[in-house]
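Engineer: With the sequence up front, the predicted model follows.
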Amino acid sequence: MDKRIEFERLLYGTTVDSLSSQETAKVKIKTLQEWIITNIPDRLYRFRANTEYAVSALRNDEIWGSNLWEFNDPYECIPFYNLDTIQSELERELSFEHILNLIQLFKSGNIPAAMTNAFGAEMVERIIANIPDRLDESALRTNCEIMKQQIIAFIVQNFNDLCDQFFTGILQAESQRHIACFSEHNDSSLMWGHYANGHHGFCLEYDFKSILKPCQQGCTDIKGCNNFMITPSIAPVIYSKSRFDATSHLLTVIQANIIARAEAPMELYYGDTLLISKCLLTKSLDWEYEKEWRLFSPPSIDSVTNHKVIFSLKPTAVYIGRRSSAEQAQILNEICKEKDIPCYQMIQNYHGDDFKLFPVSYAEYMKGTSPRK
């Protein structure tokens, strides 16, 4: 099985809700952590244009991340919601049978701990005290239907505002992070053309595998850990024909508005606390050629900036673009000497039938002992 498909099934299949215990959340997220640590490639590559700040970052071993608004795909990290799912969830949650079952649970005293956490002990006691000894199921059925129609009417009337809250909430959470993009390969002419200024730039090689380790922060609440409990936080992009389905968050938004209107002292229920990671890692199938891995900064509450340094790591090699100027190539080679890392020149292969580029030692290239064109 393709590794990315394996990760996609693992990530999308891992759901931690806000009522999960810390131990359950830890076990689930640890499974994702272990997959990433085991499967990250030995080397990842970052393409750069020949700019002053890119060369400066290389000198200083800085990895800069960009805000999602700087990405070139307007659908980048933008999820969608499914109206059919919303309707079916409302039908289930507001059905007479579901509410009757809840009442019977309260009445019997067999209340799940998760429900007590959601309602609060005081509210649970009030609910139990107000349950009559004998239920009028006919009246309850009528009241359930009335409540359902009122809630549906509220949703329909305020749907545009609810959708605004849905997208605003997700995008605000996403914009608290900066992302640096890496590829599994450095021989793609398309990648050099798109991300290294038409082959005039350069490519940096990094070894994340040897430094990747479980996070040691010891957070008391890890249910919403979108860093996969690893340092640094890095994961492969999932390429898909459809955007990520974040309907669970719209249901939370609807719930929040209903609770506020009813002034009920209830905790909000989040169906998927890993939702932000799933949004940030889902990308259109059109970009599959990139074979991308994403490095994330920790969430920040500071004002949004377009770019910032998110990690410090010395590259293990530098690759000079096929069309890089002699002057720029020499600058890059000198930096490599200072850092004691290999420097390569990318050249075309005239002896094969593919469109890939391949590297040769820059020193050998300049001596003329390797193919030059």
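Structural biologist: Nice, I can see it. Residues are numbered from 1 along each chain as shown.

Engineer: Only C-alpha atoms from now on, for both contacts and neighbour counts.
Structural biologist: OK.

Engineer: quick one: Gly44 from Ser248, how far?
Structural biologist: Slight slip there: residue 44 is Leu, not Gly. 34 Å (C-alpha to C-alpha, to the nearest Å).

Engineer: likewise Asn197?
Structural biologist: Taken as C-alpha to C-alpha, the span from Asn197 to Ser248 is 40 Å.

Engineer: Nearest the geometric middle of the chain, what residue?
Structural biologist: With distances taken as C-alpha atoms, centre = their mean, Ser277 lies nearest the centre of the chain, 2.5 Å away.

Engineer: For Arg177, see how far away that one is.
Structural biologist: 11 Å.

Engineer: what do you get for Leu102?
Structural biologist: Taking C-alpha to C-alpha, one finds Leu102 at 40 Å from Arg177.

Engineer: higher neighbour count, these two?
Structural biologist: Arg177 (23 against 15; other C-alpha atoms under 10 Å).

Engineer: quick one: buried residues of the helix or strand encompassing the residue nearest to the centre of the chain?
Structural biologist: Secondary structure from DSSP states H and E places Ser277 in helix 275-280. Neighbour-count burial for helix 275-280 flags Leu275, Ile276, Ser277, Lys278, Cys279, Leu280 (criterion: 16 or more other C-alpha atoms under 10 Å).

Engineer: correct me, but the fifth one touches Tyr75?
Structural biologist: No. The criterion here is C-alpha atoms under 8 Å, and Cys279 misses it with Tyr75 at 10.6 Å.

Engineer: Structure two is appended below for comparative analysis:
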Amino acid sequence: MIIDEIKDFKDFGKVISYLSQIAPFLCMINMMPANINEIKKMGCQEYSLQTRKIMPKKLYKYFPNTIEEKTKANYSIQALRDNTVYMQTPNNFDDVYDSDINIDFEKYQKLRLIEYCSRCGIEVDKTLSMQEIGNIFLNVIYTSFKNFNDSRNAFIQKPDSEIKQLSNELFCTRLEINLRENNNDLGIAIGKTIFDEFNEFNDRLKNTFRVTCFATTPYSQLMWGGAYADCHRGFCLEYEILPNEEKYQEIYQNLYPMIYCKIRPDITERLIKIQDERMNKEALWNIYFHGALRKSIDWAFQNEWRLLLPMEKNQEASKYCMPFFPITKVYLGNRMPPIKRKEIIDICNEKNIPYIGVKRKSNVFEMEDCAIKCEECFKYKNDLHK
């Protein structure tokens, strides 16, 4: 029996990791086991509908309360004062797989060559190897250079959209640059051009949306103890979810629980079809479902919910700050210095937001609320005036 084999495991993470090894279809959503194959069948609308039913009444966000070196701004204080959350690009998250769309380069290269052959009026056998298809395309481009001293004449099929026309132009321009940089070796130049497209496409997919993350408890030692809350020196904000209020509908409908699983999906073929098309709702959901909402089951302890919003790159930083649900409580970190603690308390009093300190339990390895308020604590008052 499975239970007999895992009865010695004391750590939740080890239990989940073990189960995922023997049942790779297992996933965790909001701390509940699910079948990833069943989740895949849902689609955006059904997944959203089902997850509204299990959304917590409160969500929490941990803040380090530190000054950002580059901008010299304290975005933690800003989030408390303005009741906003900052929509981040996932490129700098602590999980290297986070929001990374799994596109296989070898498969991408072959599919892209098939597409370009089609635009040159050649329908190739898809069972051919990538090398064979590459040679067919190379010969077409070589003939165009030989007869017209240009690669553009190879693309004889009239594009069915302006985007595809621009895509052809961009390919030819990149090819000319790579030819000059690679001693006019056409094979190397084509390969380098496809690789450049691959990197650009990956970057574009990641910058299609922005994200901010939430927890479901204010007592997570792992969240308090890491960079999220500067090793207990930061604070945690509690938000009340108001599903029926009209002004919060956009953020409410774009909140999703993370899917923690073992296997990374390969959606190369599905995404490459929309590379030269305008982003639609189905394509965006593929990016969300297979990337931004998918993490290794090793992270299941975080039980994370995410706000995902389609956002353009290179906007002013202020435009990435989104108004969020009302703040209903502030939890002060166990190691927060007295001066910073006073600053947060003053803001809470000014905005009429309840607050409480978080301390260690004496008999178990857990965090809990302080029994008294900071202003009534002798230690706090004494440390504040040192």
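Structural biologist: Arrived safely, thanks for sending. These numbers come from a predicted model, not from an experiment.

Engineer: which position in the second structure aligns with the residue nearest to the centre of the first structure?
Structural biologist: Alignment note (TM-score structural alignment): Ser277 of the first structure maps to Tyr288 of the second structure.

Engineer: what's the spacing between that match and Thr208 of the second structure?
Structural biologist: Distance from Tyr288 of the second structure to Thr208 of the second structure, by C-alpha to C-alpha: 10 Å.

Engineer: Can you work out which residues contact both of the two?
Structural biologist: Common neighbours of Tyr288 of the second structure and Thr208, counting by C-alpha atoms under 8 Å, 6 or more residues apart in numbering, are absent.

Engineer: With the second structure overlaid, how far apart is the one helix or strand Tyr365 of the first structure maps to on average?
Structural biologist: If you go by DSSP H and E, Tyr365 of the first structure is part of helix 362-367. Compared with the second structure after fitting, helix 362-367 of the first structure has a mean deviation of 4.9 Å; criterion: mean C-alpha distance after the TM-score superposition for the first structure.

Engineer: Report the distance from that helix to the chain centre.
Structural biologist: Helix 362-367 of the first structure has its C-alpha centroid displaced from the chain centroid by 42 Å (C-alpha atoms, centre = their mean, to the nearest Å).

Engineer: Show me which residues of it are buried.
Structural biologist: Buried-residue list, helix 362-367 of the first structure, by 16+ other C-alpha under 10 Å: Tyr362, Tyr365.

Engineer: tell me the contacts of Ile63 of the first structure?
Structural biologist: Ala57, Ala180, Val309, Ile310, Phe311, Ser312, Leu313.

Engineer: so who does the aligned partner of Ala326 of the first structure in the second structure touch?
Structural biologist: Superposed on the second structure with TM-score structural alignment, Ala326 of the first structure falls opposite Pro338. Applying C-alpha under 8 Å, 6+ apart to Pro338 of the second structure gives the contacts Tyr380, Asp383, Leu384.

Engineer: Which of those residues are conserved in the first structure?
Structural biologist: Compared against the first structure with both residues aligned by TM-score structural alignment, their matches' C-alpha atoms under 8 Å, the contacts of Pro338 of the second structure retain none of their contacts.

Engineer: Would you reformat the residues you listed as JSON lines and include neighbour count and distance to Glu282 of the second structure?
Structural biologist: Formatted as JSON lines, the contacts of Pro338 of the second structure follow (neighbours: other C-alpha atoms under 10 Å; distance: C-alpha to C-alpha, whole Å):
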{"residue": "Tyr380", "neighbour count": "17", "distance to Glu282 of the second structure": "54"}
{"residue": "Asp383", "neighbour count": "11", "distance to Glu282 of the second structure": "56"}
{"residue": "Leu384", "neighbour count": "14", "distance to Glu282 of the second structure": "55"}
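
Engineer: Now flag whichever of the contacts of Ile63 of the first structure is closest to Glu334 of the first structure.
Structural biologist: Within the contacts of Ile63 of the first structure, distances to Glu334 of the first structure taken as C-alpha to C-alpha reach their minimum at Ala57, with 14.8 Å.
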